[in-house]
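A.B. asks: The following comprises the amino acid sequence and a computationally predicted model.
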Amino acid sequence: MGTAIFMVLMVCGYWYTNSDLSSRIRIRRTSGWDLYFLVALYGCLFVMQGIVATGLLWLLLLLASATNNQIPALHISKHAEWHADLMTWSFLGLQGPVLLMQGFAIAFCFYYSNLAPGSRLDTSGRHRLYKAVSRANDVEGILLQCMEQGELAWVTLKSRRIYIGMIQTASFANPATANLVLVPMLSGYRDSEKLNFNVEHNYARWYRRHQISFTSEPRSAMSFRKVIMLDQVESISLFDPASASVLTGDG
């Protein structure tokens, strides 16, 4: 019996975490034992709901039995004890209440995974979800702010390479392939002695001279985009071009 309950618990937890978008994002950022406990946590919630639903059904049968026994006109069965019959009923060696609890748990899991409104988010709903999730991660928060407000980002790599540009997209679904796509405005490197930023390529000036924009044809600014793996990033910060003179430099 315990094995059957544990199997339903884990299956419901796994089913829900792979169907619900917010849970799927959270579970992909979890590893090790935390992953198993997270799945078990969701499974426990559904099992507890199944226990509560079974208890409510038992109370309903108790009231129905009492009503049937007290009102002669409603006699469906003499000395009805439907609540007791529920507790003694069994199927394939499993007690009836346990089977009902498991059935309710699976039903709740199916509803929340496939039929609940939160499982069918539109574009705006997904955007709100990602925005809420990014609050727990400063890196994602900065990247989302850059994408929403068109802010420039200062990205420093572990190799001391520096890119300043506009963040187009960022992917965090798989830690092994997590990356960001940046359209550069400036690129260069940090001096190893004085740690000054030395500009090598002034993409912004190149765009102006050749009338390149995000919508220009046949070549647009997206042709110069850089895909940067997040495991190569040392730091990310906002960049204010109004307070910096490097944008007008001759790099």
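C.D. replies: Nice, I can see it.
A.B. asks: switch to C-alpha atoms for all contacts and neighbour counts from now on
C.D. replies: Fine.
A.B. asks: doesn't M7 make contact with G43?
C.D. replies: No: with contacts counted by C-alpha atoms under 8 Å, G43 stays clear of M7, the gap being 9.5 Å.
A.B. asks: mind listing the strands for the stretch 1-150 of the chain?
C.D. replies: Assignment of strands within the stretch 1-150 of the chain using DSSP state E, counting those that start in this stretch yields the ranges 90-91, 94-95.
A.B. asks: out of those, deepest packed?
C.D. replies: Between these, the one whose residues have the most neighbours on average, counting mean count of other C-alpha atoms under 10 Å, is strand 94-95 (a mean of 14).
A.B. asks: Can you name every helix or strand that that one contacts?
C.D. replies: Strand 94-95 is packed against no helix or strand, with contacts defined by 3 or more C-alpha pairs under 8 Å, 6 or more residues apart in numbering; DSSP states H and E.
A.B. asks: picking up where we left off before, pick out whichever of G43 and M7 has more residues nearby.
C.D. replies: Higher neighbour count among G43 and M7: G43, with 27 against 14, using other C-alpha atoms under 10 Å.
A.B. asks: State the distance from the more buried one to I51.
C.D. replies: Taking C-alpha to C-alpha, to the nearest Å as the criterion, G43 is separated from I51 by 12 Å.
A.B. asks: May I see the buried residues of the helix or strand hosting S235?
C.D. replies: Per DSSP states H and E, S235 falls inside strand 233-239. Going by neighbour count (16 or more other C-alpha atoms under 10 Å), the buried part of strand 233-239 is 233, 236, 238-239.
A.B. asks: and here's the other structure:
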Amino acid sequence: MADFQGQYFLAGNLNSPSLQELAWLDGDTLRRVGQGILGDSWVNDLQEFQGKLYIAGEYNVGAGNAATSLSTWDGQDFADPFPGVQFITQAIDLDVRNGELYFSGRTQLPGSTDYYTLGRYDGERLCLFGKNLNTVFLTIAATEEYLYVAPNMITLGLGGDTVNYIARWDLSYLGDTCIQIIASVPEKPFGADWSVGPSPFTNQLQISSASGIPAQSRMQLLDAAGRILYEAPLGVTGQSAATLSIPATSAGMLVALIRDGTGAVVAQRSLFRLPP
């Protein structure tokens, strides 16, 4: 249960097909929130953070949900809070402390075989930690200095204190991998004759246009706040493809803009840059 925008929200494995696992309390009546959480699903936890309701559970984007395992509700729409981050188990527990959202559940980054068991998010930067630990963390609770976790087994390999199936994580350590999350640069429909990729990428991007690259066109790479991290011309007019070597920038979700000689955006795409 959570108090969000002056209303009480209730979620779980609700035994009512009309509610779809997520409801708000209207007097003495439960009413469904939007389309609800679709599929053979359930919700484990709710938590308000920075004006959005975070919904952790067992559900899948393939059933018509906005995301897999962790999504947000802003009062009107569901959304994926961490595009490019893949949940490979259900999102289990949520907590807010120190101006950050903490969550448990196994995640992966595109193109990587590593997985992470915990996460922390401050509204701009997502840090994943508990790398490749052979356990699943269940209930979590944060203090000023530590994140306490209850795993489903004792063989943690954390190298720290473990007492009676409860471990703690020193929050002075940010995480194994930190990435910026796109929040302020929406994606527009992509021109059908343009291709930008690959995604995920490391050091190079390939840009191509079936109709040829316009005169004096260039590419800009933006971070989550819309700041230009990199800009370069796309080469000789009339070429159909260009390859750019990208210097070190922030890892995580970035936005590539292709502009023609007038400065107009002719293509846009969200890309995921792998950590070094």
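C.D. replies: Yep, that arrived. Here the structure is a predicted model, which means the values were calculated and not measured.
A.B. asks: With both chains overlaid, what TM-score comes out?
C.D. replies: Scored against TM-score structural alignment, normalised by the length of structure 1, the superposed chains reach a TM-score of 0.25; 111 aligned residues with a C-alpha RMSD of 6.2 Å.
A.B. asks: can you pull the contacts of I162 of structure 1?
C.D. replies: Contacts of I162 of structure 1 were listed using C-alpha atoms under 8 Å, 6 or more residues apart in numbering, and they are 154-156, 187-190.
A.B. asks: need those in a markdown table with distance to W15 of structure 1, secondary structure and neighbour count, can you?
C.D. replies: Rendered in a markdown table, the data for those read as follows (distance: C-alpha to C-alpha, whole Å; DSSP: H, G, I helix; E, B strand; the rest coil; neighbours: other C-alpha atoms under 10 Å):
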| residue | distance to W15 of structure 1 | secondary structure | neighbour count |
| --- | --- | --- | --- |
| W154 | 40 | strand | 21 |
| V155 | 38 | strand | 22 |
| T156 | 39 | strand | 21 |
| S187 | 45 | strand | 21 |
| G188 | 47 | strand | 18 |
| Y189 | 47 | strand | 18 |
| R190 | 48 | strand | 17 |
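A.B. asks: Include distance to G103 of structure 1 when you put the residues you listed into TSV, please.
C.D. replies: Written out in TSV, the entries for these read as follows (distance: C-alpha to C-alpha, whole Å):
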residue	distance to G103 of structure 1
W154	53
V155	52
T156	53
S187	59
G188	61
Y189	61
R190	62
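A.B. asks: Relative to L99 of structure 1, which of those residues is nearest.
C.D. replies: L99 of structure 1 lies nearest to V155 out of these, by C-alpha to C-alpha, at 55.8 Å.
A.B. asks: Return the residues in contact with that closest one.
C.D. replies: For V155 of structure 1, the contacting residues are 162-164, 233-237, by C-alpha under 8 Å, 6+ apart.
A.B. asks: Is K131 of structure 2 in contact with G119, as I believe?
C.D. replies: No: taking C-alpha under 8 Å as the definition, K131 of structure 2 is not a contact partner of G119, at 10.4 Å.
A.B. asks: quick one: which helix or strand includes the residue nearest to T243 of structure 2 when sequence neighbours are not counted?
C.D. replies: When the adjacent residues along the chain are set aside, T243 of structure 2 lies closest to Q206, with 4.6 Å between them (C-alpha to C-alpha, 6 or more residues apart in numbering). Using DSSP H and E, Q206 of structure 2 maps to strand 204-209.
A.B. asks: packing partners for that strand?
C.D. replies: If contacts are counted by 3+ C-alpha pairs under 8 Å, 6+ apart, strand 204-209 of structure 2 sits against strand 194-197, strand 241-245.
A.B. asks: contact partners of the helix or strand following it?
C.D. replies: Proceeding C-terminally, strand 204-209 of structure 2 gives way to strand 218-222 as the next helix or strand, assigned by DSSP H and E. Applying C-alpha under 8 Å, 6+ apart, the external contacts of strand 218-222 of structure 2 come out as 228-234, 254-261.
A.B. asks: Distance of the residue lying closest to V196 of structure 2 once chain neighbours are set aside relative to T162 of structure 2?
C.D. replies: Take V196 of structure 2 and drop its neighbours on the chain: the residue closest to it by C-alpha to C-alpha, 6+ apart is I207, 4.6 Å away. Distance of I207 of structure 2 to T162 of structure 2, given as C-alpha to C-alpha: 50 Å.
A.B. asks: what are the ranges of the helices in the stretch 1-150 of structure 1?
C.D. replies: Shown for the stretch 1-150 of structure 1, the helices assigned by DSSP state H, counting those that start in this stretch span residues 2-19, 21-28, 33-70, 82-88, 96-110, 123-134, 138-149.
A.B. asks: And for the fifth one, what's in contact with it?
C.D. replies: The reference is to helix 96-110 of structure 1. Contacts made with helix 96-110 of structure 1 from outside it, assessed by C-alpha under 8 Å, 6+ apart, are listed as 5, 8, 12, 15-16, 46-51, 53-54, 86-90.
A.B. asks: Out of the contacts of V155 of structure 1, which two sit at the greatest distance?
C.D. replies: Taking C-alpha to C-alpha, the two most distant members of the contacts of V155 of structure 1 are I164 and E234; they sit 13.8 Å apart.
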